[in-house]
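Student: Provided below for reference: sequence and predicted model.
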Amino acid sequence: MLKLVVFLSFTLCSLAPVLAQAPFYQGKHILLIVGSGAGGTGDLRARALAAGLTRNIPGNPPIVFQYMAGAGGRRAANHLFNNVKPDGLTLLRVSSSVVPYAVLGESGVQYDIDKLNYLGATEHQLYYMFVTRKGMGINNLEKLRSTPGIRIGSAPVGHTGYLHSRAVAYMLDMKEPKIVPGYESADLDVAFARNEVDARVASTVTVSQQELLTKNLADFHLAIEVPRGHKDPRYAHLRLPDITSFVKSERERKLLTMMEGFRVVGTILMAPPGTPKDRLDILKEAVRKTNSDPQFAADYKRLTGGDDPTPLDPDEQARIVRNIPRDPEIIELFKKFAGTAPLPPR
């Protein structure tokens, strides 16, 4: 009996350090790479997310930001895939554009979307509006179609914003539109305000922050609903037609369906390949808790000018990426819109 007591005492003492082990993230910090510039819409959403993750990751690690804009997110994705130690201490939040870049075989892609670890999105239901500067006097679709040489400011070539701009010009049969790519979000805000571009695809955050509607600074022409059927009640009175209402063929419908698939994955939070499963599980659970955290919802709404988060679960996000069409024929059609060549005839 004495031997049994001694054995149990020894066993319990041996287990004590394990039972008392501190959470992995305690006393550490997480580096969050943001694949865009500071101050834009993506940065504001990332700040709300970061505060929620710090609250919900055991050990409450502070999150430090590093901005890595360039090549529509490819620069940051390449860095995460090839250079970052997979220890769960460095994450990336990047535009969904990194997915079509890879699927379409665009240059500069040095990552494999099927090997990255997906940790969800703060938004995947989105509502964009195509707007023109108020001073141009283009207040209806007829004028929009008949005015030649409208300068449409957009994100870099291949980026989701660039694809949206090209698709709008195409579906509306605009006359000799001039797509002006290369802008980060905040830079495009400035260019539009300074009359350096005439038109743009604007998110609800942009419309709110730049007061395009409240100060009557823009005319609104159509919406891009992501996913199709999602409408923002704040702009219901504008009665904007969705871009899909302008399709003329099954070919064009497939084009917009693929575009929607690329965007509905949301702005992606990801970890590099090789990150230990136990740490991925911690991060995924923290994301799920953050998604249901009232403080996160309040912070997100405050920082984005009134938008509500529309979270996407990590596992569902990974499933969407896996199921994106990789059919060569559809890809070849899509490439005509992702590149710089003239738009194909309708």
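Tutor: Everything's here; your move. Numbering: from 1, shown residues only.

Student: Please make it C-alpha for all contacts and neighbour counts, starting now.
Tutor: Fine.

Student: Touching the biggest helix by length in the chain from outside, list them.
Tutor: Criterion DSSP state H: the longest helix present in the chain is helix 2-19. Contact with helix 2-19 is made by no outside residue, as judged by C-alpha atoms under 8 Å, 6 or more residues apart in numbering.

Student: dropping in the other structure now:
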Amino acid sequence: MRRFITVACVTSLTILAAAGASAQQAVETFYHGRTLSIVVGHEVGTGYDLYARTVARYLGKHVPGQPTVITQNMVGAAGLASAIWLANVAPRDGSVIATFAHTASVDPLLGASGGKFDPSKFNWIGNLDEVTGTCSFSPEAGIKKIEDLYTKEVLVGAAGAGVGGPLSQSARGVRNLLGMKLKLVQGYKGSADVRLAILRGEVNGVCGIPLSTLKTEWRDDFTSGRIKPLLQLGLNKNPELKDVPHVYDFAKTPEDRQVLDLIFGAQANGRPYAAPPGTPPERVAALRRGFAETIKDPQFVAEAEKLQLDLKPTAGEDVQKLIDRFYAYPPAIVERAKAAVRQD
């Protein structure tokens, strides 16, 4: 009997190993000679675009079959257009992944997406960085510390229109939850256009701009003091901004912190990548492994350092856990957050 059980166990393991090898071969066959697209939900020249193009140069060699990886920009609604497309239109065969603003993961809660997609249904591939957003201002704003906004109104720029997008949501959150005098000017194509608007004097600041963007695309203005962060936004304090107050410093109750979570905490998933709902699990697993290997690739890491791209990556499973946490918050918390970012 013992020998029979042993033989049966060995046979089962052999069958499982063969099935695994067969699945691996099927994935490799699918990607061989194929193009894998990374759809960027923001304009060329933004941080999302720069990160994605850097990933694209290395991801293919870490995915079975070594597909050719290209980037495509799908600009609209501050990244929401690409998220809605990913949920409803994109091919579900593993040939497409997308990256967009972290706000897309909570926009359905906050009422920006019109219920057109469910982020919990995405197959999250991974995240490149825990973004630290900032409220940053030019000298023309006439403020030296964030508390000056309690008495002085400042114009801040944002991409798109309506509720969506990190710049508009961040500005409204700071204004409506902290009581600071920010006047929002929307309609810019993206953060690159907001930067030009600051240089032209159309607006004097921006809320929600990542520190990583200040250090890369906005480097000259940041290092010269032409743009200066006065408030940091995000789930955790960033030691690089140790003298800059954190938005959570203004929370008075645990409930206040949960409301801030829904508006600013999602920045922990600051550079996320996702595949559409319904993508075959074995291809999702291959993309996750490829992504994890890419961010450890010495050549990728060296290029990211050269470009001054901040990297604080998390696995796709961890991205999912944080999103699930936010979606479990009580309705009263969600309603407070929704009211705080509601369009004027």
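Tutor: Thanks, I have the structure now. All values derive from a computational prediction rather than experimental measurement.

Student: Can you calculate the TM-score here?
Tutor: Once the chains are laid over each other, their TM-score by TM-score structural alignment, normalised by the length of structure 2 reads 0.83; 314 aligned residues with a C-alpha RMSD of 2.3 Å.

Student: just to revisit the earlier point, distance from whichever helix or strand comes after the longest helix of structure 1 to the middle of the chain?
Tutor: If you walk from helix 2-19 of structure 1 toward the C-terminus, the next helix or strand you reach (DSSP states H and E) is strand 30-34. In this view, strand 30-34 of structure 1 has its centroid 15 Å away from the chain centroid, taken as C-alpha atoms, centre = their mean, to the nearest Å.

Student: What of stretch 273-285 of structure 1?
Tutor: If you compare the mean C-alpha spot of stretch 273-285 of structure 1 with that of the full chain, they lie 21 Å apart, counting by C-alpha atoms, centre = their mean.

Student: Report the aligned residue range of structure 2 for it.
Tutor: Taking TM-score structural alignment as the measure, structure 2 aligns residues 277-289 with stretch 273-285 of structure 1.

Student: and the equivalent of residue 232 of structure 2 over in structure 1, helix, strand or coil?
Tutor: With TM-score structural alignment as the criterion, residue 232 of structure 2 lines up with residue 223 in structure 1. Assigned with DSSP: H, G, I helix; E, B strand; the rest coil, residue 223 of structure 1 falls in the strand class.

Student: where along the stretch 151-300 of structure 2 do the strands fall?
Tutor: In order along the chain, the stretch 151-300 of structure 2 carries the following strands (DSSP state E, counting those that start in this stretch): 154-159, 182-188, 205-210, 228-233, 272-275.

Student: Report the inter-axis angle for the first one versus strand 205-210.
Tutor: Angular relation of strand 154-159 of structure 2 and strand 205-210 on a 0 to 180 degree scale: 40 degrees, by axes from the mean of the first three to the mean of the last three C-alpha atoms, to 10 degrees.

Student: How about strand 154-159 of structure 2, which residues are buried there?
Tutor: Neighbour counts using 16 or more other C-alpha atoms under 10 Å place 154-159 of strand 154-159 of structure 2 among the buried residues.

Student: For the spatially most central residue of structure 1, which residues are in contact?
Tutor: Central residue of structure 1 (C-alpha atoms, centre = their mean): residue 267, 2.3 Å from the mean position. Neighbour list for residue 267 of structure 1: 42, 93-96, 121-124 [criterion: C-alpha under 8 Å, 6+ apart].

Student: do you know how far it is from residue 126 of structure 1?
Tutor: 11 Å (C-alpha to C-alpha, to the nearest Å).

Student: Same question for residue 255 of structure 1.
Tutor: Residue 255 of structure 1 is 18 Å from residue 126 of structure 1, by C-alpha to C-alpha.

Student: neighbour-wise, which of those two wins?
Tutor: Between residue 255 of structure 1 and residue 126, counted using other C-alpha atoms under 10 Å, residue 126 has the larger neighbour count: 21 against 18.

Student: Map the more buried one onto structure 2.
Tutor: With TM-score structural alignment as the criterion, residue 126 of structure 1 matches residue 131.

Student: So for residue 240 of structure 1, what's the nearest residue that isn't a sequence neighbour?
Tutor: With sequence-adjacent residues excluded and distances taken as C-alpha to C-alpha, 6 or more residues apart in numbering, residue 240 of structure 1 is closest to residue 222, at 4.8 Å.

Student: Please tell me how far the one you found sits from residue 92 of structure 1.
Tutor: In this structure, residue 222 of structure 1 and residue 92 of structure 1 are separated by 32 Å, where distance is defined by C-alpha to C-alpha.

Student: Who has more neighbours out of those two?
Tutor: Taking neighbours as other C-alpha under 10 Å, residue 222 of structure 1 and residue 92 compare with residue 92 leading, 26 against 22.

Student: Just confirm that one is within a strand.
Tutor: Yes - secondary structure of residue 92 of structure 1, determined by three-state DSSP: located in a strand.

Student: Which residue ranges of the stretch 1-150 of structure 1 form helices?
Tutor: Assignment of helices within the stretch 1-150 of structure 1 using DSSP state H, counting those that start in this stretch yields the ranges 2-19, 41-56, 74-83, 98-103, 141-146.

Student: To clarify, my last question referred to the stretch 201-344 of structure 2.
Tutor: Shown for the stretch 201-344 of structure 2, the helices assigned by DSSP H, counting those that start in this stretch span residues 211-215, 219-224, 254-264, 281-294, 298-306, 316-327, 331-341.

Student: Can you lay out these as CSV showing distance to residue 29 of structure 2?
Tutor: Output for the helices of the stretch 201-344 of structure 2, formatted as CSV (distance: least, C-alpha to C-alpha, whole Å):
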stretch, distance to residue 29 of structure 2
helix 211-215, 37
helix 219-224, 43
helix 254-264, 41
helix 281-294, 11
helix 298-306, 25
helix 316-327, 24
helix 331-341, 45
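
Student: So which of these is nearest residue 169 of structure 2?
Tutor: Distance to residue 169 of structure 2, taken as C-alpha to C-alpha, is lowest for helix 331-341 among the helices of the stretch 201-344 of structure 2, at 5.4 Å.

Student: Quick check: residue 130 of structure 2 touching residue 265?
Tutor: No - shown here, residue 130 of structure 2 and residue 265 do not form a contact pair, counting by C-alpha atoms under 8 Å, at 9.8 Å.

Student: who touches both of these two?
Tutor: Any residue near both residue 130 of structure 2 and residue 265 by C-alpha under 8 Å, 6+ apart counts here, and not one turns up.

Student: Could you give me the buried positions within stretch 213-227 of structure 2?
Tutor: 213-219, 221-222, 226-227.

Student: Closest to residue 240 of structure 2 out of these?
Tutor: Residue 240 of structure 2 has its nearest neighbour among these in residue 215, at 11.4 Å by C-alpha to C-alpha.

Student: residue contacts, the closest one?
Tutor: For residue 215 of structure 2, the set of contacting residues under the criterion of C-alpha under 8 Å, 6+ apart consists of 222-223, 308.
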